[in-house]
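Give me a model of this one.
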Amino acid sequence: MVATWESQRTVFRRIAQQPYVQWPVYDSTPLYDQTSLAGLESDIQIVSEVWFTHHEHDSLEQFICTLPIAYFRFEAHDRYRRSTCYEMDTLFRVFMLKELHGWKNETALLEYLDSHPELCERLELGTVPDQSTLWRTWNERFTRDLRDTVQKAARTILIKAQNAGVAVPREPERNLPGRGDDATESDPNDQAILDKAGKITDHISRVVFPAFSLNRGEGCEIPENAYWGLQTYLGLRENLAANEGAQSFIHESTRDRTPLGHGHRDQIRDLPIEQIREMYRQAVQQLTNELAGTEEFFRAGIVAIDITEDDPFTGDRTGHEDEIIGTKEKNDEYAYQWATVQLVGNAVPLVLDARPVRRGESRKEIV
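Predicted structure coming up:
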């Protein structure tokens, strides 16, 4: 079936009604702008997630022709930077078509375009590019990052279409990339995690950071993402206090300005629990959207609800007796307790949500 104005309106209305989704993402976070390829990848994922659930949308070619990307500034990723016969957004769609079919060279793409004039018209190709033009576009005109985005976007579209029961031209790869040649065991140890801390932080900044925000006033010179970068840095290390961690972060970070330990603590402490939970839910939604295309999480789903406790509380709990309650052990110690709901089973456990446990709450009420 052909996508109609009504069917497209239905899709984007559904997207707008999702509580943890913002489209386009550059319009909702300072982390991205209209040249951010990570933002474009996220937008394609958001739209394709809903697009193929509509009963009229059963064509991948229709999707790449209709996908709204006019807002994106491809010129930032154009090595030619001069007037050519073909616009970058059109070429982006053409090479997504190539990746969707898994063609290894431009010959198959050229033959397909030559035999489908109606597709060329929808792609706004006045004439079909010759093979040398297609080769130069991919290898010389597109930046390496843009080529990576084409491949990631095509994989996402294949997975979302297949999940919705739409026929796809090839089987998408669902396995996560390996941890690398230096990983000799299935579970990384602490040092292995630290060795990859920079890569982990870079990925988190793309997927998770847009969901979080601090209640800061105007005129703050330190970028907000520096606070979340420090928080990630502390979380990847065992028993590292904020002051000590902030000093180490100055030397290990590539940022010009990073927060001090006391400033970081003040910012985090000022966040209400409900706001933290809401931001966490949105971040988890972003993460699960990305994980949905991997074999590790595909159709996996055992949900476990558990209660965990913090380290023993040694301060004055006056006025907080209902929140700082006893521990699971039969002793005189006190601690905060948290109820968590986790996705477990065939994958690394993922905490979907957490809430504080108050004195007197029953297990049934918590569940």
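
From here on, just use CA atoms for contacts and neighbour counts.
Noted.

Which strands or helices does the longest strand belonging to the chain pack on?
Identified as the longest strand of the chain according to DSSP state E is strand 334-344. Contacts defined by 3 or more Cα pairs under 8 Å, 6 or more residues apart in numbering; DSSP states H and E place strand 334-344 against strand 302-309, strand 324-326, strand 350-356.

Before we compare anything, build this one as well:
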Amino acid sequence: MSGSIYGKNFTISTWGESHGEGYGVVVDGCPAGLPIDESQIQAYLKRRKPGQTKFSTPRKEDDKVRILSGVFEGKTTGTPISLIVFNENQRSSDYSEIASYYRPGHADYTYDMKYGFRDYRGGGRSSGRETISRVAAGAIAAAILRELGISVYAYTKSIGPITIDYKNCRKEYSLTNPLSMPDPEASKKAEEYIQEKQEENDSVGGVIECIVTGMPPGIGEPVFDKLDAALAKAVMSIGAVKGVEIGDGFLAATHTGSENNDPFAYDENKKLIKLTNHAGGILGGISDGSEIILRAAIKPTASIGRPQTTANKFNENIEVQIIGRHDPIIVPRAVVVVESMVAITLVDYLFQGMTSKMDNIKKIYNKN
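Have a look, this model is predicted:
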């Protein structure tokens, strides 16, 4: 299987299956001297850990990370960083029945068509637990960004038909409530909505919004390697994501040019700024110094308890009812995954941007 390596200058290589021994990631390209330890990575993993609220799968996993290489005395050494999280609470018997049929909304059929074989235990490589590797690597990327004064903050913007009111939002609230929603009123309505769908043996989706602050202008590549294209690819690679937009996104298609353009001006310190940010912080595929604003549409959990029609490997149309331990909604646990993929991409492009001008290279290598 190819496609498990991401990045050019700051790379991650992930491995593992939902019901295998565990998940891991090798992070390469991290500079030496970055303060990092297992507790920092664990804090990120805790945000996606299962079994913490009534809105996540009851599968109990500690998701305890171990650093195997690349860190010495609390700092990175510049060599590849290898991280591992062992699986501890698999119940593979829950999935033995699905070996012969294709679950609606899952990758069962496409994996069979590509490989002629699949690990049906919890989805194998296509399981949501694959995001453990991304989040572990994302914690390291976020630590690099913090050293540069750049922050990445994601939260739940909407669940089903319920959307936050920005006037009611408090960042600290999104970090403590079970839905990662910054609007307490919207969060309460969303909880009631999820509960209603749970009682109907159904699931729901939503939208995650991610804001990047402190990003300098001039980061990104023209044509095929645009920064917004890279961010879209990174976030779309998350299994549950079905759409990504930057800035006004699809709303821009309904606007005129005069409504969509962002005027430039100098502030009181003679710094060039934009008066609006419909572009979402990226122009021509290159960061413009404004906040980068990204949204990801998350589909409803595919595994639901109500009967569904499907087909099996014996040319039969059948009805199935999925058993096992599943999230009624993926969105809250996916918030930190979106943050992680954005952080990894930004670090990769920041490192690439270091060689874009001779002035940058002279600052490092000029002996005078």
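
After superposition, what's the TM-score here?
Once the chains are laid over each other, their TM-score by TM-score structural alignment, normalised by the length of the first structure reads 0.28; 171 aligned residues with a Cα RMSD of 6.9 Å.

So which bits of the longest strand of the first structure are buried?
Buried residues in strand 334-344 of the first structure, counted by 16 or more other Cα atoms under 10 Å: Y334, A335, Y336, Q337, W338, A339, T340, V341, Q342, L343, V344.

any idea which of the residues you listed is the one closest to L113 of the first structure?
Distances from L113 of the first structure to those, taken as Cα to Cα, are shortest for L343 (44.2 Å).

Name the nearest residue to that closest one, sequence neighbours excluded.
Leaving aside its sequence neighbours, L343 of the first structure sits nearest to V303 (Cα to Cα, 6 or more residues apart in numbering; 4.7 Å).

V344 is in contact with the one you found, correct?
Yes - counting by Cα atoms under 8 Å, V303 of the first structure does reach V344; the two are 5.9 Å apart.

which residues do the two both contact?
When Cα atoms under 8 Å, 6 or more residues apart in numbering defines a contact, no residue borders V303 of the first structure and V344 alike.

and K114 of the second structure, what does it touch?
Per Cα under 8 Å, 6+ apart, neighbours of K114 of the second structure: none.

Determine the three-state secondary structure at it.
Of the three states, K114 of the second structure takes helix according to DSSP: H, G, I helix; E, B strand; the rest coil.

separation between it and R134 of the second structure?
According to Cα to Cα, to the nearest Å, K114 of the second structure and R134 of the second structure sit 24 Å apart.

picking up where we left off before, select, out of the helices and strands packed on strand 334-344 of the first structure, the one closest to L91 of the first structure.
Each of those has some distance to L91 of the first structure by Cα to Cα; the shortest is strand 350-356, at 38.3 Å.

Now do the buried residues in the following helix or strand past the closest one.
Using DSSP states H and E, the helix or strand that follows strand 350-356 of the first structure in sequence is helix 363-366. Within helix 363-366 of the first structure, no residue counts as buried by 16+ other Cα under 10 Å.

same thing with stretch 149-156 of the first structure?
For stretch 149-156 of the first structure, using 16+ other Cα under 10 Å, the buried residues are T149, V150, Q151, K152, A153, A154, R155, T156.

out of the residues you listed, who's nearest I44 of the first structure?
Nearest member of those to I44 of the first structure, counting by Cα to Cα, is A153, at 6.6 Å.

What strand or helix carries that closest one?
Short version, using DSSP H and E: A153 of the first structure is in helix 144-163.

Next secondary structure element downstream of that helix?
helix 190-195.

And that following helix, what's buried?
In terms of neighbour count (16+ other Cα under 10 Å), helix 190-195 of the first structure has no buried residues at all.

Name the residues that touch the following helix or strand past that helix?
Following helix 190-195 of the first structure in sequence order, the next helix or strand is helix 197-207 (DSSP H and E). For helix 197-207 of the first structure, the surrounding residues in contact (Cα under 8 Å, 6+ apart) are L31, A38, N225, G229, T232, Y233, L236, A283, Q286, L287.

Next, count neighbours for the residue lying closest to Y336 of the first structure once chain neighbours are set aside.
Of all residues not flanking Y336 of the first structure in the chain, I324 sits nearest, at 4.7 Å (Cα to Cα, 6+ apart). I324 of the first structure is surrounded by 24 other residues when neighbours are defined as other Cα atoms under 10 Å.
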